[in-house]
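S.K.: have a look; sequence and predicted model below, questions after that.
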Amino acid sequence: MDIPLKIGRFQRENRTFFGILIGDKVLDVSQEEKREYPLKEVRPLAPTVPSKIIGVGLNYRDHAEELKMPIPKEPLIFLKPVSALIGPEDYILLPPESAEVHYEGELAVVIGKEIYRPTSYKEAESAILGYTCFNDITARDLQRKDGQWTRAKSFNTFAPLGPFITKNLDPDDLNIQTRLNGKIVQNSSTRELIFKPAELVYFISNIMTLLPGDVIATGTPPGVGALGSGDTVEVEISGIGVLRNYVQALM
């Protein structure tokens, strides 16, 4: 496998650009004349702006065991709107409609090329650009109340993504950890995934066309819990980095 490469989307002086992370510098690759900037002089944004965000429910064996639920026979998928997307260091806003908003740290797959109805897992895997961190923010009380997931998953700011997309990363055994105010609340490995990234791409792209930049959130491990105003929540995945967000009540 090639050397892992970190790609990001950045803002500097009101200009947004894609760049490659090289140590503590960012190489701007969006212009013919390549320029480097110190990482501290740019603002990382959500590393992609997808046409859709597809979530996967109950996709960790240890989470299924925690909930005493049977292992699903096929992926359980749902959609989150792009209007929910935020980037690293952005604020998660707690809506007044919910009294129980939860974090869910996840590995996200980012699609690199259009794919529809692949004939093999290998073809599906070839459509993956790379991987990043995701936090599937969920209004748990509304999820229970509604009996389906759309409202609970769809409030603005409920889809933090970032900080970077890592290419050429083996996703089969990555440590995934969520911290709330510095305390570890989720700690697992992607080896616990029931359906692996290529399987998810295959399954989902046989339902809908996946486009470059689209995101598949692969599910959360055990330990989900509530967020409160003033909290700091971090999702860290080995080989990718830390997605940090702050929490405040929507006024």
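M.R.: Alright, I've got the coordinates. Residues are numbered from 1 along each chain as shown.
S.K.: going by C-alpha atoms from here, please, whenever you check contacts or count neighbours.
M.R.: OK.
S.K.: can you show me the strands along the stretch 101-250 of the chain?
M.R.: Taking DSSP state E, counting those that start in this stretch, the strands of the stretch 101-250 of the chain run over residues 101-103, 105-111, 128-135, 138-139, 159-167, 175-180, 183-189, 215-217, 225-226, 232-237, 241-249.
S.K.: summarise which helices and strands the first one is packed against.
M.R.: The one in question is strand 101-103. strand 138-139, helix 140-146, strand 225-226 (3 or more Cα pairs under 8 Å, 6 or more residues apart in numbering; DSSP states H and E).
S.K.: out of these, which is the most enclosed?
M.R.: strand 138-139 (a mean of 26; mean count of other Cα atoms under 10 Å).
S.K.: contacts for it, please.
M.R.: 98, 99, 100, 101, 102, 103, 104, 152, 153, 158 (Cα atoms under 8 Å, 6 or more residues apart in numbering).
S.K.: kindly reformat those as JSON lines containing neighbour count and distance to residue 216.
M.R.: Output for the contacts of strand 138-139, formatted as JSON lines (neighbours: other Cα atoms under 10 Å; distance: Cα to Cα, whole Å):
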{"residue": "98", "neighbour count": "14", "distance to residue 216": "25"}
{"residue": "99", "neighbour count": "15", "distance to residue 216": "27"}
{"residue": "100", "neighbour count": "17", "distance to residue 216": "24"}
{"residue": "101", "neighbour count": "21", "distance to residue 216": "21"}
{"residue": "102", "neighbour count": "20", "distance to residue 216": "19"}
{"residue": "103", "neighbour count": "27", "distance to residue 216": "17"}
{"residue": "104", "neighbour count": "20", "distance to residue 216": "14"}
{"residue": "152", "neighbour count": "23", "distance to residue 216": "18"}
{"residue": "153", "neighbour count": "25", "distance to residue 216": "14"}
{"residue": "158", "neighbour count": "28", "distance to residue 216": "15"}
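S.K.: comparison target below:
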Amino acid sequence: MTLRETRRILLDGNVVDVERRGDELVAHDGRTVKTTDAVHLPPVVPSKIVCVHLNYASRVTEMMAKLPPAPTYFHKPVSALNSHDAAVVRPAGCKWLNYEGEIAIVIGRTARNISPAEAGDYIRGYTVGNDYGLHDFRDTDAGSMLRVKGSDTLCPLGPGLVEGWDFRGKRIRTLVNGEVRQDGNTDEMNWDMHYLVADIARTITLQPGDVLMSGTPAISRTVHPGDVVEVEVEGLGTLRNHIIEGPTSIRTDVGAQPTESEEVLSTAQGGDWEFRGIRAPRR
């Protein structure tokens, strides 16, 4: 199948679907814009974003964890959506914002009670994602990951949605300020894209545009305001974002506050942290 890449951009103040042709983006009415000049939006508008926990073998080894018999998941609210070349906001008063380069599956047809063998027919395509985690709230989320993974701007996707792409044997890398930090391959995945879709669709109806994040390789680490983070996926392109600090601190008159426990530090800093001797928790 021929690869086809579409994007959603702001063009002359309007939200426009465009098709990539080389280094140009072409709208249905013939207007064009250079890919480097476009103001990007998330390439899809999902009703839900479902994320798998551990999946890549290198990440399992790094976390000194044992995979369960079947995948486990968490949910990112759609308000966390962000786009290519946009800012990822670390709230003032927080320290432990980590990248996680991933591949996002995009549903193309309503899916419910399908087999892994059928799942490919329900996938429209794939895009690059970065499943940022604000680990300052890890102690207070009681396993839900709601604020850790669901805070505003923490789910950039893009730059485009690629149809006809084969996920097998593809390289995925994350770079921070031009330095490679993650370097993995989709063949590391314990559960492939088709399995994940079929598993979720057993009890949750997946609608066109819905997104499933498929996991990250080893070496998720903390980034800071001023850093530029790029996720490269072979055949899907490069998703680029920059980190900024929010203008206001987390309110102190309501709710649990950011913490810096051993679990927070071990998750955020991996094997480089000072409590090197203890068992790292699962993601």
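M.R.: Arrived safely. All values reported here derive from a predicted model rather than from experimental measurement.
S.K.: quick one on the thing from earlier: the strands of the stretch 101-250 of the first structure: which one's closest to residue 145 of the first structure?
M.R.: Checking the strands of the stretch 101-250 of the first structure against residue 145 of the first structure by Cα to Cα gives strand 138-139 as the closest, at 10.0 Å.
S.K.: what's the mean distance for the closest one versus the second structure?
M.R.: For strand 138-139 of the first structure, the mean distance to aligned residues of the second structure following superposition is 0.9 Å (mean Cα distance after the TM-score superposition for the first structure).
S.K.: which part of the second structure lines up with stretch 189-201 of the first structure?
M.R.: Aligning stretch 189-201 of the first structure against the second structure (TM-score structural alignment) gives residues 185-197.
S.K.: tell me the buried residues in that stretch?
M.R.: 185, 186, 188, 189, 190, 191, 192, 193, 194, 195, 196, 197 (16 or more other Cα atoms under 10 Å).
S.K.: what's the answer for stretch 33-47 of the second structure, then?
M.R.: 33, 35, 38, 39, 40, 41, 42, 43, 44, 45, 46.
S.K.: now the end-to-end length of it.
M.R.: 29 Å (Cα to Cα, to the nearest Å).
S.K.: so what's the gap between that stretch and the chain middle?
M.R.: 16 Å (Cα atoms, centre = their mean, to the nearest Å).
S.K.: what residues does it touch?
M.R.: So stretch 33-47 of the second structure is contacted by 6-11, 20, 23-26, 78, 81-85, 106, 127, 156-161, 207-211 (Cα under 8 Å, 6+ apart).
S.K.: one step back: for the contacts of strand 138-139 of the first structure, which one is nearest residue 58 of the first structure?
M.R.: Distances from residue 58 of the first structure to the contacts of strand 138-139 of the first structure, taken by Cα to Cα, are shortest for residue 104, at 11.4 Å.
S.K.: ok, residue 129 of the first structure to residue 99 of the first structure distance?
M.R.: 37 Å.
S.K.: ranges for the helices of the first structure?
M.R.: For the first structure, applying DSSP state H gives helices covering 61-67, 121-126, 140-146, 150-154, 197-205.
S.K.: could those helices go into JSON lines alongside distance to residue 77 of the first structure?
M.R.: As requested, the helices of the first structure are exported to JSON lines (distance: least, Cα to Cα, whole Å):
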{"stretch": "helix 61-67", "distance to residue 77 of the first structure": "15"}
{"stretch": "helix 121-126", "distance to residue 77 of the first structure": "17"}
{"stretch": "helix 140-146", "distance to residue 77 of the first structure": "15"}
{"stretch": "helix 150-154", "distance to residue 77 of the first structure": "11"}
{"stretch": "helix 197-205", "distance to residue 77 of the first structure": "8"}
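S.K.: which of those sits closest to residue 231 of the first structure?
M.R.: Here helix 140-146 is closest among the helices of the first structure (Cα to Cα), at 17.5 Å.
S.K.: which other helices and strands does the closest one contact?
M.R.: strand 101-103, helix 150-154.
S.K.: residues in contact with that helix?
M.R.: Contacts of helix 140-146 of the first structure (Cα under 8 Å, 6+ apart): 98, 99, 100, 101, 102, 149, 151, 152.
S.K.: now stretch 180-188 of the first structure
M.R.: So stretch 180-188 of the first structure is in contact with 105, 175-179, 221-225, 231-234, going by Cα under 8 Å, 6+ apart.
S.K.: most neighbours among the residues you listed, please name it.
M.R.: residue 105 (33 neighbours; other Cα atoms under 10 Å).
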